[in-house]
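>>> just a sequence and a predicted model for now, questions to come.
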Amino acid sequence: MTATPGLTSRREQILATAAELFAARGFHGVSVAELGTACGISGPALYKHFASKDAVLAEMLVSISEQLLAVGRERVATAPDAPAAVTALVDWHVDFALHHKALIVVQDRDWSSLPGDAREEVRRLQREYVDLWATQLRLLDATLGLDAARACAHAAFGLINSTPHSGKLPPEAMRELLTVMAVRALGAADRPGRRTGRGDSP
């Protein structure tokens, strides 16, 4: 939800602007009035779209969890085998991380500020996303237990979600680096049936 061309609604604009402001200054460091001003509206006008600043944060983090899971499922469904599915999941997560650095910062730093019901929903969606990865990793390696597969998925997320702190590499160079490192670490490289494409090593 970073600010990008083509946003079509005020609600989307508020979410995108809030992500940038929360990432830069922290959830508690941004007032409703400041958020409204950044969006070109008054603070009270913000309440036409969201009941509170907490509601902005809740929709922001729930929606990104929904998106990660939904697209991840699509990528797995269209992959011909487990190596291709793992690579497709890596490609998707890398793409998301490169385009939504602010959301990664907010998710990591302002998680504790989420309202309780939103926190539980994010947790549920994240567990499903982890298990989506874990299932494919276990198909890739039959000796991998469920807990170990989940740990591998979390480790891959940690690598890929380092993008906000990744220095000055150009986006495409960072994409290739993260993709190659993650695919190799997860054991999907050089497996029979692994697809080739963007981000694959030569």
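Everything's here; your move.

>>> from now on I want contacts and neighbour counts done on CA atoms only, so please keep to that.
Noted.

>>> in terms of helices and strands, where is residue 74?
Per DSSP states H and E, residue 74 falls inside helix 53-78.

>>> and that helix, what does it pack against?
Under the contact criterion of 3 or more CA pairs under 8 Å, 6 or more residues apart in numbering; DSSP states H and E, helix 53-78 touches helix 10-25, helix 82-99, helix 116-140.

>>> so the helix or strand just after the last one versus helix 82-99, what angle?
Using DSSP H and E, the helix or strand that directly follows helix 116-140 along the chain is helix 146-160. Helix 146-160 and helix 82-99 meet at an angle of 40 degrees, taking axes from the mean of the first three to the mean of the last three CA atoms, to 10 degrees as the criterion.

>>> buried sites along the next helix or strand after helix 146-160?
Remark: after helix 146-160, the chain's next helix or strand is helix 171-185, criterion DSSP H and E. The neighbour-count check on helix 171-185 (16 or more other CA atoms under 10 Å) flags 174-183 as buried.

>>> out of those residues, who's nearest residue 135?
Using CA to CA, residue 183 comes nearest to residue 135 of the buried residues of helix 171-185, at 15.5 Å.

>>> my read: that closest one touches residue 190, true?
No: Residue 183 lies out of contact with residue 190 (CA atoms under 8 Å); the separation is 9.5 Å.

>>> and residue 54, what is it in contact with?
113-115 (CA atoms under 8 Å, 6 or more residues apart in numbering).

>>> so among those residues, which ones count as buried?
residue 114.

>>> nearest to residue 167 among the contacts of residue 54?
Distance to residue 167 across the contacts of residue 54 (CA to CA) is lowest for residue 113, with 27.8 Å.

>>> for that closest one, give its distance to residue 96.
23 Å (CA to CA, to the nearest Å).

>>> do residue 64 as well
Using CA to CA, we find residue 64 at a distance of 9 Å from residue 96.

>>> ok, now residue 23?
In terms of CA to CA, residue 23 sits 16 Å off from residue 96.

>>> between those two, which has more neighbouring residues?
The neighbour comparison of residue 23 against residue 96 (other CA atoms under 10 Å) goes to residue 23, with 22 against 18.

>>> dropping in the other structure now:
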Amino acid sequence: MESTKPRRQRDPDRRERILTAAAELAARRGFHTVGMADIGAEAGIVGSGIYRHFDSKEAILIALLDQIMARLQAGAEAVLATGADERASLSALIRDHIRVAIQDRDVLAVYHREIHNLPDDERRRLRRLQRHYLEDWVHVLAPLRRDLADGELRLAVHAAIGAVQSTLFFRSGLATDRLTELLDTMAHACLGVTAAPSELLVTKA
């Protein structure tokens, strides 16, 4: 006789809850101080349940960093796929990065604090993806700043992204709208480009 006991269903949101909990704890305390039991408690999951999704704390960290890099890449690809002019595209890249920095602040902060703790092959892989993302900015900026040499273009892009990401490590207490406005102004100033009058509508990943 077949058992009528219902088959246990895996919570489809559990993996995301684990990653969110890990990011929040790591942003507050540093990833190296956080244990699997801590992550489970924060996510409302029995510690052993984490191992159904991740076999180690390092695997959680890699998944977190992959997640935020994929989000940035998807945003850039969506902007460039619109075929808009360079100024509109650059403004859209800036505004998408601001959205990520505000909405996914914890995960992006973990990326910058913890990437050096990854195994060499994973660190090199993520750094390569990061360079490709920066190249998208440089490619769009170059026609707008023909007065800059290649190294100067790259410096400007790093400065603009650094301005946006200053919010990761300093809590200003500003309302989101005001914070977004100021970061937008500062990033455009770093690039020496006037902002496009309205942002592009891009499809979110």
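Received it, and whenever you're ready, just let me know what you need. Model, not experiment: these values are computed from the prediction.

>>> tm score of chain vs chain?
Once superposed, the chains reach a TM-score of 0.87 (TM-score structural alignment, normalised by the length of the first structure), with 189 aligned residues with a CA RMSD of 1.8 Å.

>>> quick one on the thing from earlier: of the contacts of residue 54 of the first structure, which stay in contact in the second structure?
Among these, the contacts conserved in the second structure (both residues aligned by TM-score structural alignment, their matches' CA atoms under 8 Å) are residue 114.

>>> from the contacts of residue 54 of the first structure, which is closest to residue 32 of the first structure?
residue 113 (15.1 Å).

>>> quick one: residues contacting the closest one.
Neighbouring residues of residue 113 of the first structure by CA under 8 Å, 6+ apart: 27, 54.

>>> one more time with 10 Å, if that's ok
Contacts were defined as CA atoms under 10 Å, 6 or more residues apart in numbering; by that measure residue 113 of the first structure touches 27-28, 54, 57-58, 107, 119.

>>> list the contacts for residue 196 of the first structure?
Residue 196 of the first structure makes contact with 84, 87, 189-190, 202 under the criterion CA under 10 Å, 6+ apart.

>>> before we move on, the earlier item: average offset of the helix holding residue 74 of the first structure relative to the second structure?
After superposition onto the second structure, helix 53-78 of the first structure sits on average 1.1 Å from its aligned residues (mean CA distance after the TM-score superposition for the first structure).

>>> against the second structure, where does that helix fall?
Mapped onto the second structure using TM-score structural alignment, helix 53-78 of the first structure spans residues 57-82.

>>> hmm, back to that, now for residue 64 and residue 96 of the first structure: what residues contact both?
Common neighbours of residue 64 of the first structure and residue 96, counting by CA under 10 Å, 6+ apart, are 103-104.

>>> nearest to residue 151 of the first structure, of the helices and strands packed on helix 53-78 of the first structure?
Nearest of these to residue 151 of the first structure, taken as CA to CA: helix 116-140 at 8.4 Å.

>>> any idea how far the closest one is from the chain center?
In terms of CA atoms, centre = their mean, to the nearest Å, the centre of helix 116-140 of the first structure is set 12 Å apart from its chain centre.

>>> quick one: it to helix 82-99, angle?
Going by the same axes, to 10 degrees, helix 116-140 of the first structure is angled at 140 degrees with respect to helix 82-99.

>>> show me what contacts the aligned residue in the second structure for residue 155 of the first structure?
Following TM-score structural alignment, the counterpart assigned to residue 155 of the first structure within the second structure is residue 159. By CA under 10 Å, 6+ apart, the contact set of residue 159 of the second structure is 153, 165, 186-187, 189-191.

>>> nearest residue to the middle of the second structure?
For the second structure, the residue nearest the mean C-alpha position is residue 68 (3.5 Å; CA atoms, centre = their mean).

>>> isn't it right up against residue 108?
Yes: using CA atoms under 10 Å as the test, residue 68 of the second structure is close enough to residue 108 to be in contact (6.4 Å).

>>> intersection of neighbour lists for the two?
With CA under 10 Å, 6+ apart, residue 68 of the second structure and residue 108 have common neighbours 100-101.

>>> just give me the neighbour total for the residue nearest to residue 65 of the second structure when sequence neighbours are not counted.
Spatial nearest neighbour of residue 65 of the second structure, excluding adjacent residues (CA to CA, 6 or more residues apart in numbering): residue 111 at 5.6 Å. For residue 111 of the second structure, the count of nearby residues is 22 (other CA under 10 Å).

>>> wait, isn't residue 111 of the second structure in contact with residue 62?
Yes: counting by CA under 10 Å, residue 62 is a contact partner of residue 111 of the second structure at 9.3 Å.

>>> what do these two both touch?
Counting by CA under 10 Å, 6+ apart, the contacts common to residue 111 of the second structure and residue 62 are residue 126.

>>> correct me if wrong: residue 105 of the first structure contacts residue 61.
No: Residue 105 of the first structure lies out of contact with residue 61 (CA under 10 Å); the separation is 11.1 Å.

>>> overlap of the contact sets of these two?
Common neighbours of residue 105 of the first structure and residue 61, using CA under 10 Å, 6+ apart, are 19, 111.
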